[in-house]
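# Turn this into a model:
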Amino acid sequence: MVESSFKHLIYEKEGKIAWITLNRPEKLNALNRVLWHELGEALDLAEKDEDVYAIAVTGAGRAFCAGDDIAELNALQTVKDAYNLFLNDIFPIVKKFLVCSKPIIAAVNGLAYGGGCEIVMLCDLAVAVENAKFAQPEGRIGVFPPIASVFAPYLIGRKTTAKLLFTGEPMDAKEALEVGLINQIVSAEKLKDAVRELVEKMLTVAPISAKLIKKDINRQLVERLEDLKDSLHNMVLIALQSEDYKEGTSAFLEKRKPVWKGK
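Alright, predicted model coming up:
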């Protein structure tokens, strides 16, 4: 049943699962400021609900999440705007994924690019459909991917991360499974059932044990995120102030190839 209404997100409870559905299908569920905030609010709802054991995040339509809303990024007017977006809007939500006491499962129903792929990394477990694609194409528009740069080497290894970030090319579900980005591949019609079955297995573990397990396995990631926060924001700002960023986002929106200047 639908528990709360949001503009760009659907929050539903089903037994012991809180389903969070990114709901901007016409934009391939691209993450704008409103959706980031609503995602944080939905995680808070699930965290506070004693009936919820696990949280599942999925997308409406044919995509899981296409990443950050490029039009919104391109509209940032000042360095202060960019700093506020990442420090006050995005960073706290990223941390919530890690410190939330309940297991979070990514139910990847299609492409997961940029911020969408990073959400998969932030989730504790991930089940994906056969045609799912995963990519970090931020470099192709002159953007620095702060979350992937921190978590991907830890999750999938340095060499795989380097290929993912340096090329921007997508990996398919089979490769994502092989490198450890996801746990399971299923057909589209079995995606939600696979999540339900996974949660049923998880319910054999005491809630207090699950909380302690999550806290411990994410401890290093939380500490690393905090330690690198200032450095990450500085790198994001360097990218957003560059001529390459302006050219990259303009080229993306105008559907043409960018002409890089290297500055």
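# CA atoms for contacts and neighbours, from now on please.
Will do.
# Quickly note the distance from the closest residue to L76 other than its chain neighbours to F134.
In space, and not counting its chain neighbours, L76 is closest to A82: 6.3 Å by Cα to Cα, 6 or more residues apart in numbering. A82 is 25 Å from F134, where distance means Cα to Cα, to the nearest Å.
# Looking at the two, which is more packed in?
Taking neighbours as other Cα atoms under 10 Å, A82 and F134 compare with F134 leading, 28 against 19.
# mind listing what the more buried one touches?
Contacts for F134 (Cα atoms under 8 Å, 6 or more residues apart in numbering) come out as 111-113, 117, 170-173, 176.
# 7 Å instead, please
111-113, 117, 170-172 (Cα atoms under 7 Å, 6 or more residues apart in numbering).
# now the closest residue to L87 other than its chain neighbours, what's its secondary structure?
Of all residues not flanking L87 in the chain, H233 sits nearest, at 7.3 Å (Cα to Cα, 6+ apart). Following DSSP: H, G, I helix; E, B strand; the rest coil, the label given to H233 is helix.
# ok now do the nearest residue in space to P170 that is not next to it in sequence, which residues does it touch?
Nearest residue to P170 in three dimensions, chain neighbours excluded: A135, at 4.3 Å (Cα to Cα, 6+ apart). A135 is in contact with 112-114, 117, 164, 168-171, counting by Cα under 7 Å, 6+ apart.
# For the comparison step, fold the sequence that follows:
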Amino acid sequence: MSHSPDDLVLVERHQDVLTLTLNRPDQFNAMSEDMLDALQVQLDACRDDAALRAVVLAARGRAFCAGHDLKQMRTHEGDADYYRELFTRCGRVMQALVACPVPVIARVHGTATAAGCQLVASCDLAVAADSARFAVSGINVGLFCSTPAVALTRNVPLKNAFEMLVTGQFISAARAVDTGLVNHVVPDDQLDVAVAGLVDTIVAKSPVAVRIGKAMLYRQLNMPLSQAYEYAAGVMTENMLTDDVSEGIDAFMQKRAPRFTGK
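Just a heads-up that it's a prediction; the model follows:
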């Protein structure tokens, strides 16, 4: 395991899977400016990592992430330029999760609040422990979680998201899976096994198809229907011409496991 600057994000590479672990356990992994920068560095590096197959976002300690570092924010009281830069910086990290060329899976335990919930919503997939809880709780201190709302409303039906945003109340892991915020909820002691199983399933697929597919999925979301289909047809044509598709079809017809090469 290697460390990012100041050890705020622990970096572990196992074959083609990268695990990034938030490492401010005594502060419930609150996202300080330095932690945001450390995450940004790691996520930016993923863009040029041709061998990478998946990223797991995890955390140490009792919480997944308590959101922004409120103590740090209070030292800049009244400084509008600072706050705008901070929220913009956080938004860049969230967009980097989406822009990462391979699936990013949140491994969630404990609590994920405010920008911590935003982190979960910004990942492509999420697996939560049964005891995990989620909230966008800024409203409790007079602050509507506007930037977390961007990610939340792209994952959760509007009425459910709005209730979370205006009440600040926690929802359970079971509720989170019902609303689409997370994919799976498992017993606490099965969290690592469940995450590993999901990673293994993804890694067994064609690397080129997964990368093409993730990029395509997000790009078409905001297109008009006819434009989305035109774009998707072009992407699928490109995908059909890859060696992996030829191998996959041959393997299917020959009733054997495919041997994907990522070409």
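# what TM-score do we get after superposing?
TM-score for the superposed pair, counting by TM-score structural alignment, normalised by the length of structure 1: 0.79. Supporting figures: 221 aligned residues with a Cα RMSD of 1.7 Å.
# still on that earlier bit, and the contacts of A135 of structure 1, which is closest to F86 of structure 1?
Nearest to F86 of structure 1 among those: G114, at 14.5 Å, using Cα to Cα.
# quick one: that closest one and Q136 touch, right?
Yes - between G114 of structure 1 and Q136 there is a contact under Cα atoms under 7 Å: 4.5 Å.
# quick one, which of those two is more surrounded?
Q136 (28 against 25).
# Just the residues contacting stretch 173-190 of structure 2, thanks.
So stretch 173-190 of structure 2 is contacted by 121, 125-133, 155-157 (Cα under 7 Å, 6+ apart).
# Buried ones among those residues?
121, 125-133, 155-156 (16 or more other Cα atoms under 10 Å).
# quick one: which of those sit in helices?
Secondary structure from DSSP state H places A121 of these in helices.
# Filter the buried ones among the contacts of stretch 173-190 of structure 2 down to the ones in strands?
125-129, 133 (DSSP state E).
# Which two of the residues you listed have the greatest separation?
Pairwise across those, and taking Cα to Cα, the largest span is found between L125 and R133, at 16.4 Å.
# What segments of the stretch 1-150 of structure 1 are strands?
2-5, 9-14, 17-22, 54-59, 63-65, 104-108, 111-113, 125-129, 133-135 (DSSP state E, counting those that start in this stretch).
# Look up the average distance of the second one to its aligned counterpart in structure 2.
What that stands for is strand 9-14 of structure 1. Compared with structure 2 after fitting, strand 9-14 of structure 1 has a mean deviation of 0.8 Å; criterion: mean Cα distance after the TM-score superposition for structure 1.
# Buried residues, that strand. List them.
Buried residues in strand 9-14 of structure 1 (16+ other Cα under 10 Å): 9-13.
# ok, these vs A66 of structure 1, which is closest?
L9 (14.8 Å).
# For the closest one, which residues are in contact?
20-23, 35, 38.
# Same check on P92 of structure 1?
Contacts of P92 of structure 1 by Cα under 7 Å, 6+ apart: none found.
# just P25 of structure 1 next, same as before
Per Cα under 7 Å, 6+ apart, neighbours of P25 of structure 1: 60-61.
# again, only this time at 10 Å
By Cα atoms under 10 Å, 6 or more residues apart in numbering, the contact list for P25 of structure 1 reads 8, 59-66.
# Could you do I147 of structure 1 as well?
Here I147 of structure 1 is in contact with 91, 94, 114-115, 117-119, 121-122, 225, 232 (criterion: Cα under 10 Å, 6+ apart).
# Of those, which belong to helices?
91, 94, 115, 117-119, 121-122, 225, 232.
# Mind giving me the ChimeraX command for buried ones among those?
In ChimeraX, this line selects whichever of those come out buried by 16+ other Cα under 10 Å:
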select :91,94,115,117,118,119,121,122,225,232
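# Minimum distance to E254 of structure 1: which of the strands of the stretch 1-150 of structure 1 has it?
strand 111-113 (19.3 Å).
# is it possible to export the contacts of L9 of structure 1 to a markdown table including neighbour count and distance to A71 of structure 1?
Formatted as a markdown table, these follow (neighbours: other Cα atoms under 10 Å; distance: Cα to Cα, whole Å):
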| residue | neighbour count | distance to A71 of structure 1 |
| --- | --- | --- |
| I20 | 24 | 24 |
| T21 | 22 | 22 |
| L22 | 27 | 18 |
| N23 | 23 | 17 |
| L35 | 22 | 14 |
| E38 | 21 | 19 |
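# sorry, back to before: please convert the strands of the stretch 1-150 of structure 1 to TSV, extending it with distance to S209 of structure 1.
Below are the strands of the stretch 1-150 of structure 1 laid out as TSV (distance: least, Cα to Cα, whole Å):
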stretch	distance to S209 of structure 1
strand 2-5	27
strand 9-14	22
strand 17-22	18
strand 54-59	13
strand 63-65	30
strand 104-108	15
strand 111-113	31
strand 125-129	17
strand 133-135	31
